[in-house]
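> predicted model, plus sequence, below.
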Amino acid sequence: MPLTITTARSAPATAELVGIGVFSDRDRPKSLPDTVLDSRGFEGTLGKTMIVESKKGLVAAVGLGAADDFTANSLRTAGASFSRAARRHKNVATSVLADAVKEIDGLDQTAAAQALAEGLELGHYEFTTYKSKAKKQKLAKVVVAGSTSAGVKRSLAVGAGIAEGQMLARTFVNEPGGTLTPPIFARRVQTMARDKGLTCKVMDLAAIKKAKLGGLLGVNRGSTNHPRFVELTYSPKGKAKGTLAFVGKGITFDAGGLSIKTGNGMMTMKCDMGGAAAVVGAMSALKAAGVQSRVRAYIPMTDNMLGGDATRPGDVLKIRNGKTIEVLNTDAEGRLVLADALSLASEKKPDAIVDLATLTGACVVALGPKIAGLMSNDDDFAQDVADAADRAGERVWRLPLPDDYKSMFDSPVADMKNIGGSYGGALTAGLILSEFVGEGIPWVHLDIAGPAWTDSEDAVTRKGGTGFGVRTLVDLADNWG
């Protein structure tokens, strides 16, 4: 359950625990017991929280890191750390926002409040659906002590709404592939759309065939689960400032098709719909964030299996926009379903398109597990997305789309192959996607193969799906136009 986050001038007497911000390079607040914290090695490191007894009751020293390095995003980490530490207490309070505003000149209090709420909620997240004896958290309410202004209240509510979207994305990714099949995924998205005031259209197999989505149909040939294609539309109140399109890869489980993955390579492949999950999560949060641009989402859903009629290496697929692709590696399937989705998105002529996909291992090799690769056909739009990611605290790094690399996926029998050479796989995948973006439409491709999933934990993130990309998309839409 989401937390209840409220404001008050000071921590209420009913608070079972009070979190107090501590900078690693500033004097500690006098309300904290220095001797105890020193004896336990607490240094005020960002992301670390220590609960101790004080003269006024139970307090939590919440590390804020060095003051010179502190940004509004730091409060997301601090909030998550405090939320985790407070899991055994039902009603708590924290002054970390006020503590940060007091010490850091020029800190944007509203941005900081939003990040704090995101952190409090994300630190509280757990996926225990399949645990027979899950230990339930007691934490239910957090009072943010300090400012009670309308702006801070609004920012806390926005942050909570965005975190709810990111947690939804995490939950979708964490669901087993045999449970979250394309039809079930689509139904759950329909339910979300109804709850959040979005327009939702779902194409079943017959509709997908009628729409000539050859890439999606080709990937689905080896599966007993029928595909789905979901379109979502968010329309703001009043005149829209512009129109964005979000596209998310929704491979609900990737066995690789006939180009089958190894056992180890399949273990986390329920996360291959991380792009779709991020898009769905972001769409669910647009109303809460008060976004004034129109946003349409395009989400192809299928698993990639190896049934008796699975697509064979050498088969040729015809994509929605009429271009053909020779499939030489059935495990390079994401670009095939995205090709249809990008073609459909382009037909509506949006101002710009962003696609998110757990697309290539090559991107993980290049950038590691915590940074997404950003590729684009438009420098200005690439900067817009990079700026949104920076504000949202999600790391991206721009990679090139070299024109001369297009020859690497030339095909003797079709318009192109679905793979390039042995090197530069992230780049050739991006170039293939670019073939399906309408002429003149600014487009960004985010390869989130690394940061969509994690096998380690920190204050904000638990093992499993991360919901990476949700905050970036919401920020982009909120600042569009």
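It's in. Numbers count the residues shown, from 1 in each chain.

> use CA for all of it now, contacts and neighbours both
OK.

> next up, the contacts around residue 126.
Contact analysis of residue 126 by Cα atoms under 8 Å, 6 or more residues apart in numbering lists residue 462.

> now residue 421, what's its secondary structure?
Secondary structure assignment for residue 421 (DSSP: H, G, I helix; E, B strand; the rest coil): coil.

> ok, now how distant is the nearest residue to it once chain neighbours are set aside from residue 364?
Spatial nearest neighbour of residue 421, chain neighbours left out: residue 408 (5.8 Å); criterion: Cα to Cα, 6 or more residues apart in numbering. Going from residue 408 to residue 364 by Cα to Cα, to the nearest Å gives 21 Å.

> between these two, which one's more packed in?
Set side by side, residue 408 and residue 364 show more neighbours around residue 364, with 21 against 16, by other Cα atoms under 10 Å.

> tell me where the stretch 151-300 of the chain has helices.
Ranges of helices in the stretch 151-300 of the chain, per DSSP state H, counting those that start in this stretch, are 182-196, 205-210, 214-220, 263-266, 274-289.

> so what's the gap between the last one and the chain middle?
Remark: helix 274-289 is offset 8 Å from the chain centroid, using Cα atoms, centre = their mean, to the nearest Å.

> second structure follows, compare the two:
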Amino acid sequence: MTALTLSTSSAATLRADAIVVGVAKGTKGPVAAPGSEAVDQAFDGKLATVLETLGASGAEGEVTKLPSPAGLKAPVVLAVGLGSVPDKDETYGAETLRRAAGSAARALSGVKKAAFALPVEATVDVEAIAEGALLGAYAFTAYQGGGKKAKKGEGPKQPLAEVALLGAKPRDKAHKAAADRAIALAEEVNRARDLVNTPPNDLNPESFAAVATAAGKENGIKVQVLDEKALAKGGYGGILGVGQGSENPPRLVKLAYTHPDAVKTLALVGKGITYDSGGISLKPAGHNETMKCDMAGAAAVFAAVVTAARLGLRVNVTGWLALAENMPSGSATRPGDVLHMYSGKTVEVLNTDAEGRLVLADALTRASEEAPDAIVDVATLTGAMVLALGNRTFGIMANDDAFRTSLHEIAEEAGEASWPMPLPSDLRKGMDSPTADLANMGERMGGGLVAGLFLKEFVGEGITWAHLDIAGPAFHEGAPYGYTPKGGTGSSIRTLVKLAERFAA
């Protein structure tokens, strides 16, 4: 993990391999942003002119490297675009700084130490820059470079090793707290990214449960793991039904972080399909290759609980990881089978590729038994949500409009794109079954909303509940941007942590 230090040193005197400054898009060309004064002075006040000569405009995410002039200890200056110059009396937004720091950190992979001289005008800026830099410096290299047989100097370029955040005061309690929060959050987001990126031959329900158990011991979190025998004894027909076609049996993992002064309890439920072949309803060619990411919801819940523990939040947070591998075999659930769910309801399985809602249903019922103040489930649940909202935005559904609105606002504040979605009651009829209490499929149009309505059936009476469908943003297949890498992104974790902080307050 990239190290982070706070420093009041001048950008001109700090020894580093590179200095990062911000450049904005002005009406007449690029403009050097606050924080870059010492670097601009080293360029005789002509930093913006030099950048414009090199083709820089200050557009958001744009990165320009140039050699340092005399007067700077660092040999390289990296200017990162911040977008338009803020209006009078306004400052650069947290997400703008977060993305800029991420872009810079990515561009400096292989560098040992970089000094970030981006605009720090409030404590929130310290946290945003630190978070962006630590998230942007992420790289998943565990399976590259020949492993133990690699020779010295071989293998992938390592991420930026150390970030010195200039303008942030190490003795300022608020600045230090902001940095500590950024470190804890980024480390857990990056651990979740590692889990999502891990090949399915190395991450199955049992090994995922082992990771959660180890993290629980490290962070004072009580962990309970139900194996296939305990699941059968408890009547968890949804989780068992999805996992019965695999040689790797399913698990239900409970992580419980408690605080002695907590007055509220938040339950988080995550879909953890460690590999999704579609089961007997096999996915078509071209749709299997990234299905190691179908446990991103469980990874998000795991990371959020651990982060809450590391931050010592005054709230009880319980995470439920519904883990299974969905495979086709002679023992797999067939279309037409009826599952006896943990709630006591029966479900006719019309499509075995609509499996996430089945494992979540059992976990939602179990979470409801503890009567939390709210339940939020997170899942890469439907391709329909990707069609509706694209690859960067997750959908929010809820049984309480105010809670749905609040979650949307929290996500925006955390820097995660989301959108409130309805749960139209007329779509419920499509899940009527002549054989069972309901079917796991309904109308094709509005499929993401149908899935939400299915989950709602398994939430305890009177409990506030929301569902986050992160199918779009959980796994990024395109080129990296900002602090978002290729592969697992850690989607929704920052939203869940901020929600837990709201509960704590």
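Received, thanks. Since this is a predicted model, take the numbers as computed values, not measurements.

> re the thing from before, I'd like the helices of the stretch 151-300 of the first structure laid out as TSV, including distance to residue 133 of the first structure and mean neighbour count.
Shown next, in TSV, are the helices of the stretch 151-300 of the first structure (distance: least, Cα to Cα, whole Å; neighbours: other Cα atoms under 10 Å):
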stretch	distance to residue 133 of the first structure	mean neighbour count
helix 182-196	26	17
helix 205-210	39	14
helix 214-220	37	27
helix 263-266	27	11
helix 274-289	27	29
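
> which one in the second structure is aligned with residue 310 of the first structure?
In the second structure, the residue matched to residue 310 of the first structure (TM-score structural alignment) is residue 332.

> now do residue 73 of the first structure
Using TM-score structural alignment, the partner of residue 73 of the first structure in the second structure is residue 95.

> pretty sure its match contacts residue 416?
No: using Cα atoms under 8 Å, residue 95 of the second structure is not in contact with residue 416; the gap is 9.1 Å.

> the spatially closest residue to residue 33 of the first structure that is not a sequence neighbour: how many residues sit nearby?
Among residues not flanking residue 33 of the first structure along the chain, residue 54 sits closest, at 6.2 Å (Cα to Cα, 6+ apart). Number of residues near residue 54 of the first structure (other Cα under 10 Å) recorded here: 14.

> how about residue 498 of the second structure?
Look at residue 498 of the second structure: counted by other Cα under 10 Å, it has 19 neighbours.

> same thing with the one 4 residues further on?
By other Cα under 10 Å, the residues close to residue 502 of the second structure number 13.

> quick one: map it onto the first structure.
Residue pairing (TM-score structural alignment): residue 502 of the second structure is matched to residue 479 of the first structure.

> quick one: residue 118 of the first structure is in a helix?
Yes: under three-state DSSP, residue 118 of the first structure sits within a helix.

> what's the counterpart of it in the second structure?
Match for residue 118 of the first structure (TM-score structural alignment): residue 131.

> try residue 301 of the first structure
Under the alignment (TM-score structural alignment), residue 301 of the first structure maps onto residue 323.

> and that match, helix, strand or coil?
Going by three-state DSSP: residue 323 of the second structure is strand.

> how about it: what's its closest non-neighbour residue?
Computed as Cα to Cα, 6+ apart, the closest residue to residue 323 of the second structure that is not its neighbour in sequence is residue 272, at 4.3 Å.

> verify the stated contact: that neighbour with residue 302.
No: in this structure, residue 272 of the second structure is not within contact of residue 302 by Cα under 8 Å, at 10.3 Å.

> next, show the common contact partners of those two.
With Cα under 8 Å, 6+ apart, residue 272 of the second structure and residue 302 have common neighbours residue 321.

> on that earlier part again, number of nearby residues for the match of residue 118 of the first structure?
Neighbours of residue 131 of the second structure using other Cα under 10 Å come to 29.

> quick check: closest non-adjacent residue to it.
That would be residue 182: by Cα to Cα, 6+ apart, it lies 4.9 Å from residue 131 of the second structure.

> corresponding residue for the one you found in the first structure?
Under the alignment (TM-score structural alignment), residue 182 of the second structure pairs with residue 159 in the first structure.

> residues near that match, how many?
Residue 159 of the first structure: 29 neighbours (other Cα under 10 Å).

> now the one 3 residues further on
Neighbouring residues of residue 162 of the first structure were enumerated by other Cα under 10 Å; the total is 31.

> counterpart of residue 231 of the second structure in the first structure?
Alignment note (TM-score structural alignment): residue 231 of the second structure maps to residue 208 of the first structure.

> ok, its match touching residue 228?
Yes: Residue 208 of the first structure lies in contact with residue 228 (Cα under 8 Å); the separation is 7.5 Å.

> from residue 209 of the first structure, how far off is the residue located most distally from the centre of the first structure?
Farthest-out residue of the first structure from its mean C-alpha position, per Cα atoms, centre = their mean: residue 55, at 42.0 Å. Distance, residue 55 of the first structure to residue 209 of the first structure, by Cα to Cα: 70 Å.

> burial measure for the match of residue 301 of the first structure, as a count.
32.

> residues contacting it?
Taking Cα under 8 Å, 6+ apart as the contact definition, residue 323 of the second structure lies against 205, 239, 250-253, 271-274, 295, 298, 359.

> so for residue 350 of the first structure, which of the helices of the stretch 151-300 of the first structure sits nearest?
helix 274-289 (16.1 Å; Cα to Cα).

> ok, average deviation of that closest one from the second structure?
Superposed on the second structure, helix 274-289 of the first structure shows a mean distance to its aligned partners of 1.5 Å (mean Cα distance after the TM-score superposition for the first structure).

> skipping its backbone neighbours, what lies nearest residue 328 of the second structure in space?
Nearest non-adjacent residue to residue 328 of the second structure (Cα to Cα, 6+ apart): residue 279, at 4.3 Å.
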